[in-house]
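>>> build me a structure from this.
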Amino acid sequence: MKNIFAKVRFMAVLIGIIAAFMIFTCTRPSREKQIVAFVKENEPQLTDIAQNMIDGDLSKKTFKKAKMDGVFRNSESEEIVQFTYTGKGIVPASKYYGFYYSPSDQPQAFQNVEVNLEAENGYWKWHDEGDNGGITKKIGNGWYYYEAWF
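The predicted structure is shown next:
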């Protein structure tokens, strides 16, 4: 009889752990929602940091959860200030999530790589050599969310 109660107790604990995990993963905001909220909550400070970086002050390396990647310019002298929020994997199977500031308020690819952006359902997609690619989406005035994979 003790054996049956032990098995029932074990199953109840196991079901509880699985249910808690499912609730946590289902209610946790997506990376995109987390990043959009972060940018909107910190937009004045982030805009100041981005403008300072464009003006040549590269002394700031992080802001809260975001890492400053730098200022990236393309051949048309369009520039973006890119921030990485999170990432996973190692090359050649890695994915980065973040945001960038575009003073011209134009969507760009990861690190301002010169590729064609294709508009689709509120996002812009890009593809580069091999399986490299990404998406970007407007957050607000001059600010964009990005995902990039390599």
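>>> going forward, measure contacts between C-alpha atoms and count neighbours the same way
Noted.
>>> name the residues that touch the longest strand anywhere in the chain?
Of all segments of type strand in the chain, defined using DSSP state E, the longest is strand 79-90. For strand 79-90, the external contacting residues (C-alpha atoms under 8 Å, 6 or more residues apart in numbering) are 35, 50, 53-54, 65-73, 94-103, 108, 111-112.
>>> what's the longest helix in this structure?
helix 2-27 (DSSP state H).
>>> and the helix or strand just after it, what does it pack onto?
Beyond helix 2-27 on the C-terminal side, the first helix or strand identified by DSSP states H and E is helix 31-54. Contacts defined by 3 or more C-alpha pairs under 8 Å, 6 or more residues apart in numbering; DSSP states H and E place helix 31-54 against strand 66-73, strand 79-90, strand 93-101, strand 133-140, strand 143-149.
>>> for the ones you listed, which one ends up most surrounded?
Comparing the helices and strands packed on helix 31-54 by mean neighbour count (mean count of other C-alpha atoms under 10 Å), strand 143-149 ranks first with a mean of 24.
>>> quick one: that one to strand 133-140, angle?
Going by axes from the mean of the first three to the mean of the last three C-alpha atoms, to 10 degrees, strand 143-149 is angled at 170 degrees with respect to strand 133-140.
>>> please tell me how far strand 143-149 is from the chain's geometric centre.
6 Å (C-alpha atoms, centre = their mean, to the nearest Å).
>>> compute the inter-axis angle for that strand and strand 93-101.
170 degrees.
>>> contacts for strand 143-149, please.
32, 35-36, 39, 93-102, 105, 107, 110, 131-139.
>>> repeat for stretch 13-31
residue 97.
>>> to compare against the first, here's the next sequence to fold:
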Amino acid sequence: MKKPIVVAAVCILCAIAAAGFLYTAVFQKSGAKADIIEYVQTNQEALEQFATGLLADPPGVTAYNEEWQISWYPAAGMVEFITKGSGVGSATAYEGFYYSEDDRPIGFQGTEVDFVWDDTGWSWEETDGDNHERTERITARWYWFQMNF
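Sure, this is the predicted structure:
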């Protein structure tokens, strides 16, 4: 009689452990920033051709590698790749990378913001709100970013 209870308990514990692993692997991808940096460094030449082509003659595409949403802002000289988005409404966060034609930090969606430099990158915080952005240089003309609303 105790054997079925032990087997059921072990099965439940295994299911909980598997669900925890799946949640961590799929939803929390803690290496997103490192993955982005590695991707840009590895594929810089192809990315640069793609970005400069978009700024010169936009073909109307809205995705890169059928995975990441892209937007381009010719006035700012920026092409933005959103690799991760989460949340709803005022609790939304975006992460990705962007091409900066002038090799300078640019705010989310090509916005000019007053970034403040620290030891590893630039930060911006909205004066009368909770919006904030972090950006760091990956390599020449390429930057990682995280924007929180």
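>>> have a look at how far, on average, the longest strand of structure 1 is from structure 2.
Following the fit onto structure 2, the mean deviation recorded for strand 79-90 of structure 1 is 1.4 Å by mean C-alpha distance after the TM-score superposition for structure 1.
>>> which stretch of structure 2 lines up against that strand?
Mapped onto structure 2 using TM-score structural alignment, strand 79-90 of structure 1 covers residues 77-88.
>>> starting from residue 100 of structure 2, give me the distance back to residue 46 of structure 2.
15 Å (C-alpha to C-alpha, to the nearest Å).
>>> the more surrounded of the two?
Shown here are residue 46 of structure 2 and residue 100; by other C-alpha atoms under 10 Å, residue 100 has more neighbours (23 against 10).
>>> wait, the more buried one sits on residue 141?
Yes - Residue 100 of structure 2 is within contact range of residue 141, at 4.9 Å (criterion: C-alpha atoms under 8 Å).
>>> can you get me a residue count around residue 91 of structure 1?
9.
>>> ok, it - contacts?
So residue 91 of structure 1 contacts residue 150 (C-alpha under 8 Å, 6+ apart).
>>> measure it to residue 58 of structure 1 for me?
From residue 91 of structure 1 to residue 58 of structure 1 the distance is 26 Å (C-alpha to C-alpha).
>>> same question for residue 102 of structure 1.
Distance, residue 102 of structure 1 to residue 58 of structure 1, by C-alpha to C-alpha: 17 Å.
>>> now residue 113 of structure 1
On the measure of C-alpha to C-alpha, residue 113 of structure 1 and residue 58 of structure 1 end up 21 Å apart.
>>> could you do residue 64 of structure 1 as well?
For residue 64 of structure 1, the distance to residue 58 of structure 1 equals 16 Å [C-alpha to C-alpha].
>>> ok, those two, which is more surrounded?
Counted by other C-alpha under 10 Å, residue 64 of structure 1 and residue 58 do not tie: residue 58 has more neighbours, with 15 against 8.
>>> ok, the more buried one touching residue 70?
Yes - taking contacts as C-alpha under 8 Å, residue 58 of structure 1 lies within contact range of residue 70: 7.4 Å.
>>> one step back: format the helices and strands packed on helix 31-54 of structure 1 as JSON lines; extra columns: distance to residue 117 of structure 1.
Formatted as JSON lines, those follow (distance: least, C-alpha to C-alpha, whole Å):
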{"stretch": "strand 66-73", "distance to residue 117 of structure 1": "16"}
{"stretch": "strand 79-90", "distance to residue 117 of structure 1": "15"}
{"stretch": "strand 93-101", "distance to residue 117 of structure 1": "16"}
{"stretch": "strand 133-140", "distance to residue 117 of structure 1": "9"}
{"stretch": "strand 143-149", "distance to residue 117 of structure 1": "12"}
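>>> ok, which of these comes nearest residue 119 of structure 1?
strand 133-140 (9.5 Å; C-alpha to C-alpha).
>>> mean deviation, that closest one versus structure 2?
Using mean C-alpha distance after the TM-score superposition for structure 1, the mean distance for strand 133-140 of structure 1 is 1.1 Å.
>>> list the buried residues of stretch 120-137 of structure 1.
Within stretch 120-137 of structure 1, the residues that count as buried by 16 or more other C-alpha atoms under 10 Å are 123-127, 133-137.
>>> next one: stretch 14-33 of structure 1
residue 32.
>>> report the distance from that stretch to the chain centre.
20 Å.
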